[in-house]
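Visitor: pasting the structure only:
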């Protein structure tokens, strides 16, 4: 993790704890000619625009007070929710969304498919179990080592 991200994380976490929010991720990236500091936050029930504004104002103020400046170049600060279809990156993320509808992409075909959507009913060290896959009343066990990406999905 970059030094900027580590420094910002130290500033952000106490602010989030004060408001009962949690940190989902931080990015400091250059896109074309501009730098972006993106802070993704969440809370049970979801983040509002007002929550993002509150955190943005407080983080901006704290970063501006720091000497030396932890980010000497110009950058845009963006505080937002990780989104309705956020990536499920680790065990905690998966366990937090048990019972939710998710999208899973695989490295190779399983039962003739590389993509599955369904209700996450079980998470263990070897597999994820999805129920109601693709609208059918079926259950599938997906080996964890075959999963390329898992994310929340919106059920239509």
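Guide: On my side now, so go ahead. Computed from a prediction, not measured in an experiment: that's the story for all the values here. Numbering: from 1, shown residues only.

Visitor: can we go C-alpha only for contacts and neighbour counts from here?
Guide: OK.

Visitor: test my guess that residue 137 contacts residue 118.
Guide: No. In this structure, residue 137 is not within contact of residue 118 by Cα atoms under 8 Å, at 9.7 Å.

Visitor: now do the shared contacts for those two.
Guide: Common neighbours of residue 137 and residue 118, using Cα atoms under 8 Å, 6 or more residues apart in numbering, are residue 131.

Visitor: quick one: which of those two has more around it?
Guide: residue 118 (26 against 9; other Cα atoms under 10 Å).

Visitor: from residue 65, how far off is the residue nearest to residue 94 when sequence neighbours are not counted?
Guide: Of all residues not flanking residue 94 in the chain, residue 88 sits nearest, at 6.0 Å (Cα to Cα, 6 or more residues apart in numbering). Distance of residue 88 to residue 65, computed by Cα to Cα, to the nearest Å: 34 Å.

Visitor: of those two, who's got more company?
Guide: Counting neighbours by other Cα under 10 Å for residue 88 and for residue 65 shows that residue 88 has the greater number, 19 against 10.

Visitor: here's the one I want to compare it with:
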């Protein structure tokens, strides 16, 4: 079964469990590392998740996955927080991150760069506006939505 299909099925199985606990689905990954497959489910809530949240979701999701059995190979299930460098995938993620320091990677270079870090000033249908520092000078960069390969919160040093 294609990885994308597994991710879609796991998302559908996970959402009702998270809604019951007032948690948010951040991301689902299904990938092979070394000789083993890993199914990772990242969850969050305002103020962050704790080990009890992860444990509850893991137990309930594991039972649900056993019932439906959508993955033909053996795998390890991991349920965790997305961490301090939470990925930004959905428009709501970007909107919530306005005012935060972010890292954005692009498919193609923009002004000779494929990655930008700075404060996310705004986000909308036409793209993201970042304030970045270049050689000590602050400047604004507009990044079209369809140019974004990946984005995440970042820690400013």
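Guide: Here it is on my side, so go on. A quick note: this is a predicted structure, and the numbers were derived from the prediction, not measured.

Visitor: distance of the aligned partner of residue 34 of the first structure in the second structure from residue 30 of the second structure?
Guide: Alignment note: residue 34 of the first structure maps to residue 36 in the second structure; criterion TM-score structural alignment. Residue 36 of the second structure is 11 Å from residue 30 of the second structure, where distance means Cα to Cα.

Visitor: between the two, which has more neighbouring residues?
Guide: Neighbour count, other Cα under 10 Å: between residue 36 of the second structure and residue 30, residue 30 has more, with 20 against 11.

Visitor: is it true that the more buried one touches residue 9?
Guide: No. In this structure residue 30 of the second structure lies outside contact range of residue 9 using Cα under 8 Å: 11.2 Å.

Visitor: what about the helices in the first structure?
Guide: Secondary structure of the first structure by DSSP state H: the helices cover 3-18, 49-65, 91-96.

Visitor: which among these is found nearest to residue 122 of the first structure?
Guide: helix 91-96 (8.4 Å; Cα to Cα).

Visitor: in the closest one, what's buried?
Guide: Going by neighbour count (16 or more other Cα atoms under 10 Å), the buried part of helix 91-96 of the first structure is 93, 94, 95.

Visitor: how close does it sit to the second structure?
Guide: Here the mean offset of helix 91-96 of the first structure against the second structure after fitting is 1.6 Å, by mean Cα distance after the TM-score superposition for the first structure.

Visitor: ditto for stretch 9-16 of the first structure
Guide: Counting by mean Cα distance after the TM-score superposition for the first structure, stretch 9-16 of the first structure comes out at 1.5 Å.

Visitor: okay, that stretch sits on what stretch of the second structure?
Guide: The aligned range for stretch 9-16 of the first structure is 11-18, by TM-score structural alignment.

Visitor: residues in contact with that stretch?
Guide: Stretch 11-18 of the second structure has contacts (Cα under 8 Å, 6+ apart) with 24, 25, 28, 57, 60, 61, 64, 65.

Visitor: try it again at 10 Å.
Guide: Contacts with stretch 11-18 of the second structure, where a contact means Cα atoms under 10 Å, 6 or more residues apart in numbering, come from 5-8, 22-29, 41, 43-45, 53, 56-58, 60-62, 64-65, 68.

Visitor: quick check: buried residues in that stretch?
Guide: Within stretch 11-18 of the second structure, the residues scored as buried using 16+ other Cα under 10 Å are 11, 13, 14, 17, 18.

Visitor: for the last one, give its distance to residue 54 of the second structure.
Guide: Taking Cα to Cα as the measure, residue 18 of the second structure and residue 54 of the second structure are separated by 10 Å.

Visitor: can you work out which residues contact both of the two?
Guide: Contact with both residue 18 of the second structure and residue 54 is made by residues 43, 44, according to Cα under 10 Å, 6+ apart.
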